[in-house]
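[1] for reference, the sequence and a predicted model appear below.
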Amino acid sequence: MNRDAFSAFRIHNDPASGHRAGIETLQMQALSPGELLVEVAYSSVNYKDALAGTGKGKVLRQYPLNGGIDVAGHVVASTVPAFQEGDAVLCTGSGLSETRDGGYSQYIRLPAAWAIPLPTGLSLRESMILGTAGFTAALGLLQMEANRQSPSLGPIAVTGATGGVGMLAIDIYTRAGYEVNAISGKTDQFAALSELGASQCLDRHQLAFSGKPLDSARFGGALDNIGGKMLSGLLPLVQPYGNIAVCGNAGGLVFDSTVMPFIIRGVNLLGVATAATARDIREQVWQRLASDWKPRYLDRIATREVELEGLADVFETMLAGGSFGRTLVRIGKTA
């Protein structure tokens, strides 16, 4: 691969012409600084990437930047002894495509503090099928278990179950010994969710929340990608001392609740903020994802694979609600 001139999906927001994004030819001096120069093998597509790439969401804090909040590849140059040429590394979140160049590029510079050595048990490809989505699902479970979540409390409800986070959560949580109830409006995909391990699939359009401060407990806990009315409805249904890990807001930023689930049942509401996760926790999550929490069905969950040229179509499909599973972005040398 030519290091003097290489391709990247770059996002601009100029005062005169506004938002524009597309594939450009860059030189090394255009990249954000970092101790590691990485030849990129894979990235992935997350909802934030679609918002950033289309300009329909305020994700980037400076311009121009290369898109892509996930990246995996091989080190080709390092100024720190902890990483050597040829090392396989990954990075998710950590300011990629927000304050510095992201993974939609044939090369990326990374601060050594953000780069995670590829754990034994994962390939570069697998790490990007997981990406921020899998990391989010696993971080949610790690936080729930830190608050004494266990399979004995009952099934974990996973909302937005046909998205990347949701599908990976079903696979990860069942791998960890939990029963999972999948909640989605895409009833035509219920068979696929059952094949991933969901014991029950619930149509979100048919869920009848009573509006009571407390209702008959139905779930041991939940991973909620939706927020809004969904989160309001789930809180009264969680078993005593169960947990809801909140990681998305597709259904709205605001939710209504009383204090009753918290002071009567001891329910915990946990925030899952992946981008700035401390390194020791980040490493712990990736080790679990490479071992006892490694999903069984990654190839089923990776429903689409594109190169940089295919990103624009993927973004539009995702924002229109038409995506299913994870989209892998193949960029460079993948061996």
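    Cool, got the structure.
[2] use CA for all of it now, contacts and neighbours both
    OK.
[3] what about residue 174, which SS state?
    helix (DSSP: H, G, I helix; E, B strand; the rest coil).
[4] list the contacts for it?
    Listed by CA atoms under 8 Å, 6 or more residues apart in numbering, the contact partners of residue 174 are 180, 197, 198.
[5] so what's the residue count around residue 284?
    12 (other CA atoms under 10 Å).
[6] just the element for it, please.
    Taking DSSP states H and E as the definition, residue 284 sits inside helix 279-289.
[7] residue 157 now?
    strand 156-159.
[8] what's that strand packed up against?
    helix 164-175, strand 180-184, strand 219-224 (3 or more CA pairs under 8 Å, 6 or more residues apart in numbering; DSSP states H and E).
[9] second structure follows, compare the two:
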Amino acid sequence: MSTFKAIVIDKAETGQSVSLKDFDEKDFMDGDVTVRIEYSTINYKDGLAITGKAPVVRRFPMIAGVDFAGIVEQSSDRNWKPGDRVICNGWGLGETHLGAYAQKARVKGGWLVRLPATMSAREAMAVGTAGYTAMLSVMALEQAGLTPAKGPVIVTGAAGGVGSVAVAILSRLGYQVVASTGRMQEADYLKDLGAAEVIDRKEFQGPVKPLAKERFAGGIDSVGSTTLANVLSMTRYGGAVAACGLAGGMDLPTSVAPFILRGVSLLGIDSVMCPIEKRIAAWNRLETDLDRRKLAAMTSEIPLAAVIEKAPAIIGGGVRGRIVVNIG
């Protein structure tokens, strides 16, 4: 087909317009692999792009969506052939390169990761960029020397996409996980994912002390701002915190005290331009270290046509776990 359905963001007289419409293949951007997309997902960045709450989109018109799983249809890249099942996320998809909320995509072969053998396309997008980011965070903490024996780990924004997958992975690996959320009604959900304790995010929203009582051996933070600053002040000597989100803001009102008096490490996690070798390692780990039953329990599904109306909920903190988009 020369045209296909896509969610397209375009400039408008005031702000931007977003609609599900026909898109012509002749308007594809450069790439050497064409993929028929089976599933995508909704990440926090997707919500920002579709609602226009942040300047995510850098060119117009833009097909939204930062990640997909699908089947290669055409390829001039020697590493890929028709029929290969692949995953793509980041690399500017939905920002500077036409993205994933479409029945087809044309991308560079070097952006693709092979779908793990035991994982379906739907499961891959149940993981999505949020879950892949959670896995990168776990790997960074391990590289920094964190082990289950060193004590409890905190996961902030725990009921969201990154947080839900992080809780599930860490608990499976044997960590005592403390889940922080602003939705205490989700406590049973988080305990089912493996959290040993669920606490209110209010504990991390007060004034930031240079050093507070040592509570956590490490943590994964998707919130940023005051929450991350408070987590750092509560991290034990020699601990590490992986920072991978900014739902609470881009500022960081902290001091050098946790770093120079307790030797705490702050680990920055980038999923967009992450080297391909690390991506492959992360997806291999997700295949083995994420309980698929827990993944299924945190996942809901919507059709492509429902993405636009669902986007405001994810940036408003109204989405639990992961949403899979069935491109259909």
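    Arrived safely. Model, not experiment: these values are computed from the prediction.
[10] need the TM-score from the superposition.
    Scored against TM-score structural alignment, normalised by the length of structure 2, the superposed chains reach a TM-score of 0.96; 328 aligned residues with a CA RMSD of 1.6 Å.
[11] which residue in structure 2 aligns with residue 98 of structure 1?
    Under the alignment (TM-score structural alignment), residue 98 of structure 1 pairs with residue 95 in structure 2.
[12] go on, residue 242 of structure 1?
    For residue 242 of structure 1, the residue aligned by TM-score structural alignment is residue 239.
[13] its match: how many residues sit nearby?
    Neighbour tally, residue 239 of structure 2, other CA under 10 Å: 27.
[14] next: residue 47 of structure 1.
    Using other CA under 10 Å: residue 47 of structure 1 sits among 16 other residues.
[15] secondary structure element for residue 126 of structure 2, which one?
    helix 121-143.
[16] residue 240 of structure 2 too?
    strand 235-243.
[17] and what of residue 300 of structure 2?
    Element membership of residue 300 of structure 2, judged by DSSP H and E, is strand 299-303.
[18] beyond that strand, next helix or strand please.
    Remark: after strand 299-303 of structure 2, the chain's next helix or strand is helix 307-315, criterion DSSP H and E.
[19] could you measure from the equivalent of residue 278 of structure 2 over in structure 1 over to residue 148 of structure 1?
    Aligned by TM-score structural alignment, residue 278 of structure 2 pairs with residue 281 of structure 1. Counting by CA to CA, to the nearest Å, the gap from residue 281 of structure 1 to residue 148 of structure 1 is 17 Å.
[20] for residue 124 of structure 1, same thing?
    Where residue 148 of structure 1 is concerned, residue 124 of structure 1 sits at a distance of 32 Å (CA to CA).
[21] more neighbours: the two, which one.
    Higher neighbour count among residue 124 of structure 1 and residue 148: residue 124, with 23 against 12, using other CA under 10 Å.
[22] show the contacting residues for the equivalent of residue 198 of structure 1 over in structure 2.
    Residue correspondence to structure 2 (TM-score structural alignment): residue 198 of structure 1 is matched to residue 195. Residues counted as contacts of residue 195 of structure 2 (CA under 8 Å, 6+ apart) are 167, 168, 171, 176, 177, 178, 179.
[23] so which residue is dead centre in structure 2?
    residue 130 (1.6 Å; CA atoms, centre = their mean).
[24] touching, it and residue 162? I think so.
    Yes - applying CA atoms under 8 Å, one finds residue 130 of structure 2 in contact with residue 162, separated by 4.6 Å.
[25] ok, back up a step: what about the match of residue 198 of structure 1, which SS state?
    coil.
[26] again, but for residue 205 of structure 1
    Taking three-state DSSP, the label given to residue 205 of structure 1 is helix.
[27] thought it was touching residue 185?
    Yes - counting by CA under 8 Å, residue 205 of structure 1 does reach residue 185; the two are 6.1 Å apart.
[28] higher neighbour count, those two?
    residue 185 (17 against 11).
[29] please pull up the equivalent of that one in structure 2.
    Looks like residue 185 of structure 1 aligns to residue 182 there (TM-score structural alignment).
[30] contact partners for its match?
    157, 200, 201, 202.
[31] run a quick neighbour tally on the first one.
    Burial of residue 157 of structure 2, expressed as a neighbour count using other CA under 10 Å, amounts to 26.
[32] map it across to structure 1 for me.
    By TM-score structural alignment, residue 157 of structure 2 lines up with residue 160.
[33] please tell me how far its match sits from residue 177 of structure 1.
    In terms of CA to CA, residue 160 of structure 1 sits 21 Å off from residue 177 of structure 1.
[34] I'm done for today, thanks for sticking with me.
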